[in-house]
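Enquirer: Give the three-dimensional model of this entry:
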Amino acid sequence: MHAVNSNGSPHTDHFAVALADRLSLLTVHSLRMVVCLPQVLSLTKAIFLPKVACIHKIISIIEITPHNKVVQSLKFAKVYILYQELGKLQESIDTVQMSTQVPDTKNETDVETLKRILHGTINQSLDSGHLPLNLRKAYWSLWKNDPPESDCRNYTTRSGQGGAGFGHNLPRVRLVSYPCSGNTWTRYLLEAATGVFTGSIYNAKSIAKAGHLGEMVDPDSGLTLVQKTHGHSFPKSDISDLKQRISLIIPHLPAVLLLRNPSRAIISHWKYKESGVSQTKQIPEKLFKTKDFHKFAADCVSKWETLALDRLLWSEAPVFVLHYEHLLANPLPTLRTLLAFLGAPVDEGRLACVSTHLTGSFKRQGNKDFDPFTKDEKKLMAVAASRVNRTLQLLGYQPLPYHTII
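Expert: Okay, here's the model as predicted:
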């Protein structure tokens, strides 16, 4: 397709062509989904046009319209997402104000600019080579039950020597994941490796009681290293509410996007839900043979996919893609890479202790490998994973680390 770059001249955006085949039509600066303008679709009712005709009409409008006018005309347009593979055009009833920020890059294409932004790192302001600390806050002894001779007993989250505490004026970085994808475990590893608490938008008392004292802190306070969020992927959320999805992303904030095999994440999420929101209890396998589970699974596949794609396609700040399977198989090398992204110095003494204390407080014991999904559910997960995988590779990230869903 042809798009318009920041200086007003048309150029060929091969990336957008590839995405249109799998995901949605976009122009990287301001469009992060298919947007059908008032000239294309009526805003008073959903009109389902042939996909190709809709795409070509949008292209023709973009080609002949200066970029700034396209942005302005989209600011209050209703937004339509085109799922080409699923063959449906889904209407959002909310008016969305689109981002109009355009990077100041004269010689880069839209895709090059997006890649450069996404693959950036966090700029931390260090104090004598350490993360800046606020030593007046509470602390937690990570490995207080170790033998007296263990050096690991001396490490805490927030202390004077050999440790740290609530960071002071740290950049806000969201730790984004579908529920039960290893978010809390990742937080434990980061806290253990840096000595700085992580935060959350949820204020879960059970997590705070386990030593994650940053759980109860304002996520925008600048006192925590990363802040946990599941975005719109809770069961009661409505992924057709595009305005809500955009508001939850906060595109200007950098993020760590934690991805887990959707089948495993959904199984774990169902256990969490049916066990009374416990992160450690098991449930009988018969609970996976109910209509409620299969309805839950079908709903969660779409939420797993849109959580990943929304973050990748709408972000205007660095995004580190963390695969749960990589963290599980090679925790220390993966953790080092994550620390580098966050701009957090490596403490070899802490990492040595992390290597002997990998579990954390919320490991669900007794997990068994089993397959509760129907053929249609597995096919849907494969399609969703394929779309996420294609997007990852087009944006220069590593592909998903698994070839089969379950």
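
Enquirer: C-alpha only now, for contacts and for neighbours.
Expert: Will do.

Enquirer: measure A53 to Y324 for me?
Expert: For A53, the distance to Y324 equals 40 Å [C-alpha to C-alpha, to the nearest Å].

Enquirer: swap in L394?
Expert: From L394 to Y324 the distance is 20 Å (C-alpha to C-alpha).

Enquirer: which residues of the stretch 51-200 of the chain fall in strands?
Expert: For the stretch 51-200 of the chain, the strands defined by DSSP state E, counting those that start in this stretch cover 78-83, 88-95, 133-134, 140-141, 156-157, 166-167, 174-177, 199-200.

Enquirer: For the longest one, which residues meet the burial criterion?
Expert: Yep, that's strand 88-95 we're talking about. Under the neighbour-count criterion of 16 or more other C-alpha atoms under 10 Å, strand 88-95 has L89, E91, S92, I93 buried.

Enquirer: In a markdown table, list those residues along with distance to E63.
Expert: Converted to a markdown table, those look like this (distance: C-alpha to C-alpha, whole Å):
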| residue | distance to E63 |
| --- | --- |
| L89 | 23 |
| E91 | 24 |
| S92 | 25 |
| I93 | 27 |
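
Enquirer: One more, please, to line up against the first structure:
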Amino acid sequence: MVIGPTLRLKRKKRRGLHVSSSYSRRSPVASSDNGQLVASLRALVGVVVVVAVMVVGGVHLSRFDASHSIPELDQFVAVNNTKTAMTKKLNHVQWLSLSDNKSRPIETIQLNYTRKSRRLWPEDPPCSWAEVRFGMRLGRVWLLSFPRSGNTWTRYLLEAAAGIFTSSIYNSSHLRTLGYLGEGEPSDSGTTLVVKTHSLAPLTRHPHLPVVALVRSPARAILSYWNYNNIDMKWRKFAGSVKTASYKTTGFHKFVWEKLEKWRWTYEYALRNTTRLHLMYYENLREAPLREIRALLAFLGVKPSEARLACLARHLEGGVKGAQREVLPYSNWEMVDIQGAVAQVDSLARERGFPPLPDYSRYKN
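Expert: Below you'll find the predicted structure:
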């Protein structure tokens, strides 16, 4: 049976199709317009998805370029204190994989732009852009030291150079008021670059994690620790001093004997029981802070920003660097024991391929 035009039209109407006439087909022009509309909508949806991915969490995924230089810092001075692309660019942090081919792009470390940040030097116009933020999905690294060995100052230098907060297992409210916002952050949160500890317990529980061990002369560190323990007011503990008469007490000499053993065992354990270790000497850090911080950043896998380092060179002291004392109130026997502990740690450091400990007799404080 031959189906006529009228019958075709009736069947299409029953199926819910709309046609303009018995034999009408889609106009080639209308079909082309609809195709362009669909393509435009698809492109728009794609753009929205990409923008949403980049905005969520404040994650920036730009690739490495080597433009973080001093000229860039000079260029920024003209737009100081403005929220520009330059501000964000200067505050980006990049991973540096030492084993990677140099031609490979390097991903930007993810920063959390939803949490509170710290502006480092707001009163210095050329450097007022520099800020410190929490990171995201960072690995744990212990910053180990005997107390009063420059750990907090090292954290300041590292935060300023990298733009990422550091944390501590001790949660000092005093340090938090001074801008160390990482205090109290859980050590496994993945939000800070290193975690301060004077205890070996974290190393024994996590022997596979990287360790940065900061070593200072035991004679100077123990003396500073005695002063810290015997000052009541928190705000004076970091830079204050006790009366020299306290060095002649039995309590002081007992303190020296106990803490010297702790100093020796802290670094002996780290040198014998860690697989990924970076040894830093406080005396070298004082003499050449930027050089030592560069080496530390390399160990952590962070590409240094030359603009940040240029600003850090203008603000090396920080706010918590302790008092420097020239007196050494130790007995002859105590000095012999101190030299013996230094020799033990020095021997182990050489065995691991590290440079020898500094000649501490060269330093007056």
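
Enquirer: ok, back up a step: G276 of the first structure: which of the buried residues of strand 88-95 of the first structure is nearest?
Expert: Nearest to G276 of the first structure out of the buried residues of strand 88-95 of the first structure is S92 (C-alpha to C-alpha; 32.8 Å).

Enquirer: Could you give the separation of the top helix by length along the second structure from the chain centroid?
Expert: Looking across the second structure with DSSP state H, the single longest helix is helix 28-55. Centroid displacement of helix 28-55 of the second structure relative to its chain, using C-alpha atoms, centre = their mean, to the nearest Å, is 41 Å.

Enquirer: helices or strands next to the helix or strand following that helix in the packing?
Expert: Next along the chain after helix 28-55 of the second structure, taking DSSP states H and E as the criterion, comes helix 70-77. For helix 70-77 of the second structure, the contact count by 3 or more C-alpha pairs under 8 Å, 6 or more residues apart in numbering; DSSP states H and E identifies helix 306-312 as packing neighbours.

Enquirer: Superpose on the first structure and give me the mean offset of the helix it packs on.
Expert: Averaged over the aligned pairs, helix 306-312 of the second structure sits 0.6 Å from the first structure after superposition, using mean C-alpha distance after the TM-score superposition for the first structure.

Enquirer: What is the corresponding segment of the first structure for that helix?
Expert: Using TM-score structural alignment, helix 306-312 of the second structure corresponds to residues 348-354 of the first structure.

Enquirer: Repeat that for stretch 213-225 of the second structure.
Expert: Taking TM-score structural alignment, stretch 213-225 of the second structure hits residues 257-269 over in the first structure.

Enquirer: what does the matching stretch rub up against?
Expert: 175-183, 297, 300-301, 304, 308, 311, 319-325, 381, 385, 402, 405-406 (C-alpha atoms under 8 Å, 6 or more residues apart in numbering).

Enquirer: Go through the match of helix 306-312 of the second structure and flag the buried ones.
Expert: Result for stretch 348-354 of the first structure [16+ other C-alpha under 10 Å]: buried residues R350, L351, C353, V354.

Enquirer: Also stretch 281-297 of the first structure?
Expert: Applying 16+ other C-alpha under 10 Å to stretch 281-297 of the first structure flags K281, Q282, F288, F293, H294, A297 as buried.

Enquirer: Next up, the contacts around the first one.
Expert: Spelled out, that is K281 of the first structure. Applying C-alpha under 8 Å, 6+ apart, the residues contacting K281 of the first structure are K271, Y272, S275, R364, Q365.

Enquirer: now the second structure: which of the residues you listed match?
Expert: Using both residues aligned by TM-score structural alignment, their matches' C-alpha atoms under 8 Å, the second structure keeps these contacts from the contacts of K281 of the first structure: K271, Y272, S275, R364, Q365.

Enquirer: Let's have those in TSV, adding secondary structure.
Expert: Output for those, formatted as TSV (DSSP: H, G, I helix; E, B strand; the rest coil):
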residue	secondary structure
K271	helix
Y272	helix
S275	coil
R364	coil
Q365	coil
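
Enquirer: Weed out the non-buried ones from the residues you listed.
Expert: So, by 16+ other C-alpha under 10 Å, the buried ones in those are K271, Y272.

Enquirer: List just the nearest of the kept ones among the contacts of K281 of the first structure to I249 of the first structure.
Expert: Nearest to I249 of the first structure, judged by C-alpha to C-alpha, of these is Y272 at 24.0 Å.

Enquirer: Setting the sequence-adjacent residues aside, check what's closest to that closest one.
Expert: S278 (5.2 Å; C-alpha to C-alpha, 6 or more residues apart in numbering).

Enquirer: How about D371 of the first structure?
Expert: That would be I406: by C-alpha to C-alpha, 6+ apart, it lies 6.9 Å from D371 of the first structure.

Enquirer: likewise D220 of the first structure?
Expert: Closest to D220 of the first structure by C-alpha to C-alpha, 6+ apart is R172, at 6.5 Å.

Enquirer: aligned partner of the one you found in the second structure?
Expert: Per TM-score structural alignment, R172 of the first structure is aligned with R140.

Enquirer: what sits against that match?
Expert: So R140 of the second structure contacts S187, D188, G190, T192, L193, V194, V195, L209, P210 (C-alpha under 8 Å, 6+ apart).

Enquirer: any idea whether the residue mapped onto the third one from the first structure is helix, strand or coil?
Expert: Same thing as G190 of the second structure. Alignment note (TM-score structural alignment): G190 of the second structure maps to G222 of the first structure. Following three-state DSSP, the label given to G222 of the first structure is coil.

Enquirer: From I122 of the first structure, how far off is G222 of the first structure?
Expert: Distance from G222 of the first structure to I122 of the first structure, by C-alpha to C-alpha: 14 Å.

Enquirer: Now for the two: what residues contact both?
Expert: P171.

Enquirer: Give the buried subset of the contacts of stretch 257-269 of the first structure as a PyMOL selection command.
Expert: Buried residues within the contacts of stretch 257-269 of the first structure, by 16+ other C-alpha under 10 Å, are selected in PyMOL with:
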select buried, resi 175+176+177+178+179+180+181+182+183+297+300+301+304+308+311+319+320+321+322+323+324+325+381+385+406
